[in-house]
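Colleague: Would you be able to build a 3D model of this:
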Amino acid sequence: MLRITSEWSKLRTVLVHEPGIEMFYGILDPDAFLYMRRFNVERAINQHKQMVNKLKEMGIEVLKIKELINEKAKSDKEFRKLLEKIALNYIKYEGDGKAEENLSRVKKDLEKLDSDTLFNIILLNPTVLSHEALGTNEAVTRILNEEPLANLYFTRDQAIITDKGVVIGRMSKRIRMRETEIIKLVFQALSEKPLKEISEPAFLEGGDYMPFKDFAIFGTGDRTSISGIMQAIDFTNFNEIVIAYNPEIEETEDYMLTMHLDMYLNSPKEGVVISNSTILSKTLAHIYERKENGISLKERTNLLEFFKKKGYRILEISLAEQLSYATNFLTIENGRILSPKVVNNMINIMEYLERKGYNNLLNKVKEEYNRHITNKDFFPNRKDIKDEGIDYDEIDVSELTGGFGGIHCMTMPIKRG
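Modeller: From the prediction side, this is the model:
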């Protein structure tokens, strides 16, 4: 059974989704697909390949969602039938006369289709619209792909792996809800039975969960609800659970800037967190302890005071660094991380702030950016990181962050320790 107790336990196996045609749809309408901006898809896909190669160089087994599902479908007849059944739920035929006939034919032809095609049906959710052109016997056909899964490459979010096992999440945005259908196929392909699937109306996304060996933190906000957290808590063994209320940045009312816990917090090694103290002090934290009859509220505080009381060392990052995905690194083992090249993200962040009209925040970020340029101390290339004994590798994911996430968002560790 898959179990993970801390962010810094040695990473053995990680799950990713290599983006493909579905990313194209996100570029067409970034806001509707929860993207930050338009970006170069070809470069983004190449950056993702480079990230995968770097992880492999670091000795980590990398499993790709599509490959995993396709290979299982080839070797397991029952799994193949399940894939066909799910795919059939996500293809529709509409139009003049022959819609029912076309649907009947595709049902008969399913077994002829390769597993890659079946996967793409789930990924794209196509509706085939056909009608006969006036005065002819020719069919005019349009294909409408309804809510393609343009965010699937943010593989962190569809599930969490606690110290007891796998909990399937429930996505808060309609555009992403179908992603959990795919992640359930993944765990079935791995012969891993989830302990729980979050049920409506609750929401839970993996970017809002971090285990710290002796306790775990859940973030709550636009993407994860309190009721979702409470469902998940029953499938953990931690004696202490923290619910952190994801904070607002500089009165912008822009939940995307702190949509998940990993947008403002991470741990590169035991006893250390990376964050911005001002943001931590604004993050309301409810501390729960586990008792024989369940969990009970022990204390109301903020994350800054909580970590200080725990004796954690807080390595400070500027607001500009935080917004540029400084906390969105992946911890490889205790004291070693794979980090985004934070400096490469800052120009894009400033353009976003300008476009949104967040002038006060933009001015602050520009000031911090110029100071970092002068001091040559962009995270993680800093003395305090080296003094703490943290080793790091950096990769450029500045196109991929156009989807509103970094390396932590794009990876789901499934084996650590």
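
Colleague: only C-alpha atoms for contact and neighbour calcs from this point on.
Modeller: Will do.

Colleague: got the buried residues for stretch 332-340?
Modeller: For stretch 332-340, the neighbour count (16 or more other Cα atoms under 10 Å) marks I332, E333, N334, G335, R336, I337, L338, S339, P340 as buried.

Colleague: Second input sequence below; structure requested for side-by-side comparison:
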Amino acid sequence: MKLFLYLVKILLVKLNIKNETSRLKAVVLGTAESNGPEPSLEEAYDPKSAEFIKMGSYPKEKDMVAEMDAVAKVLEKYDVQVFRPKIIKDYNQIFTRDIAFVIDDKFIKSNILPDREQEIEAISHVIQQIDPSKVLQLPEEAHIEGGDVMPFGDYILVGTYRGADYKDYITARTNVQAVEALQELFPNKKVVSFNLRKSNTEPRDNALHLDCCFQPVGKGKAIIHRNGFLEEEEYTWLVNLFGKENVFEITRDEMYYMNSNIFSIAEDVVISEKNFTRLNAWLREQGITVEEVPYAEISKQEGLLRCSTLPLIRE
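Modeller: Okay, here's the model as predicted:
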């Protein structure tokens, strides 16, 4: 009897993620607490962080904590179960989407930059509540981060970089081997990959992840930035998937400010940055409730709302 109760207690989280917009029930939200000192230029993982380090305006911990608290309040308003990482002293744990992702009922640990491996350990208390047979990791040579992975019904949409100079880009986070590994893991789905534009020096020309230049939203709608894609036909395929009339095209500057990196609580509710005036107006025209939050400081690290969240269960 005690063993049965123990198992019931441990296996609490029944994963279910089939898309980006169904009603959210459980999520891991990152934390900005004990974020550590400002990194040096050499320690910057992306060109946007480097830009703000050079400018002397890298975000302060207290401001980022306040921004994440605002998101937590919105999630609680919609009765979403919110998990948070255990605090690691002086360590950046904001972007939980990088470290893992869920497709259907499988929790897949990302193969991420070696310096960030502690982040997955900080959510071990969440992983322990998942059926161990559902917790997976791709082969070591398959580099992948959750920002590049989007379940979309029968599709898995994946951002990658196919250039022979992949190793030269710290901004190239998901490789071709990972795309192939996902297809093997989900043989009944169509894994479609997109060759993304990368830059180590210019954030306005760098799609760090797929969600930095594209995201489904609402019912059959999408946000997209054409120049985030190296292959015109792949961009066109996505537009055709949704229909041109259902696609909101963002500008180079809007991509820089992370307009495609909002987060859906449901088909008719999103969390968005309060300064995304044009996007938020369009979302409301589509009948979507927009919960606006301040997130401009966190965006200085080339990540926004989707990057900060790891959905576990959607209805």
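
Colleague: circling back: could you provide the buried residues of stretch 332-340 of structure 1 in TSV, with additional columns for distance to E270 of structure 1 and secondary structure?
Modeller: What follows is the buried residues of stretch 332-340 of structure 1, written out as TSV (distance: Cα to Cα, whole Å; DSSP: H, G, I helix; E, B strand; the rest coil):
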residue	distance to E270 of structure 1	secondary structure
I332	12	strand
E333	10	strand
N334	6	coil
G335	8	coil
R336	11	strand
I337	12	strand
L338	16	strand
S339	17	strand
P340	21	strand
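
Colleague: give the contact list for the residue lying closest to L29 of structure 2 once chain neighbours are set aside.
Modeller: Once flanking residues are discounted, L29 of structure 2 sits nearest to T309: 4.7 Å by Cα to Cα, 6 or more residues apart in numbering. Residues near T309 of structure 2 by Cα atoms under 8 Å, 6 or more residues apart in numbering: V27, V28, L29, G30, F95, T96, R97.

Colleague: Any idea how many residues pack against the alignment partner in structure 2 of I233 of structure 1?
Modeller: In structure 2, the residue matched to I233 of structure 1 (TM-score structural alignment) is Q183. Q183 of structure 2 has 16 neighbouring residues, counting by other Cα atoms under 10 Å.

Colleague: Which helix or strand contains Q183 of structure 2?
Modeller: If you go by DSSP states H and E, Q183 of structure 2 is part of helix 176-185.

Colleague: helices or strands up against that helix?
Modeller: For helix 176-185 of structure 2, the helices and strands in contact under the criterion 3 or more Cα pairs under 8 Å, 6 or more residues apart in numbering; DSSP states H and E are strand 155-160, strand 190-195.

Colleague: could you dump those strands to JSON lines with mean neighbour count?
Modeller: Below are those laid out as JSON lines (neighbours: other Cα atoms under 10 Å):
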{"stretch": "strand 155-160", "mean neighbour count": "25"}
{"stretch": "strand 190-195", "mean neighbour count": "20"}
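
Colleague: Quick check: which of those is nearest to T277 of structure 2?
Modeller: Counting by Cα to Cα, T277 of structure 2 lies closest to strand 155-160 out of these; the figure is 26.7 Å.

Colleague: quick one: the closest one to helix 176-185, angle?
Modeller: Strand 155-160 of structure 2 runs at 160 degrees relative to helix 176-185, counting by axes from the mean of the first three to the mean of the last three Cα atoms, to 10 degrees.

Colleague: In structure 1, what stretch matches strand 155-160 of structure 2?
Modeller: Counting by TM-score structural alignment, strand 155-160 of structure 2 corresponds to 215-220 in structure 1.

Colleague: contact partners of the matching stretch?
Modeller: Residues contacting stretch 215-220 of structure 1 (Cα under 8 Å, 6+ apart): 208-211, 226, 229, 238-246, 260-261.

Colleague: Can you tell me the closest non-neighbouring residue to the aligned partner of I120 of structure 2 in structure 1?
Modeller: Using TM-score structural alignment, the partner of I120 of structure 2 in structure 1 is T180. Nearest non-adjacent residue to T180 of structure 1, counting by Cα to Cα, 6+ apart: Q158, 5.5 Å away.

Colleague: Show me what that neighbour aligns to in structure 2.
Modeller: Aligned by TM-score structural alignment, Q158 of structure 1 pairs with I99 of structure 2.
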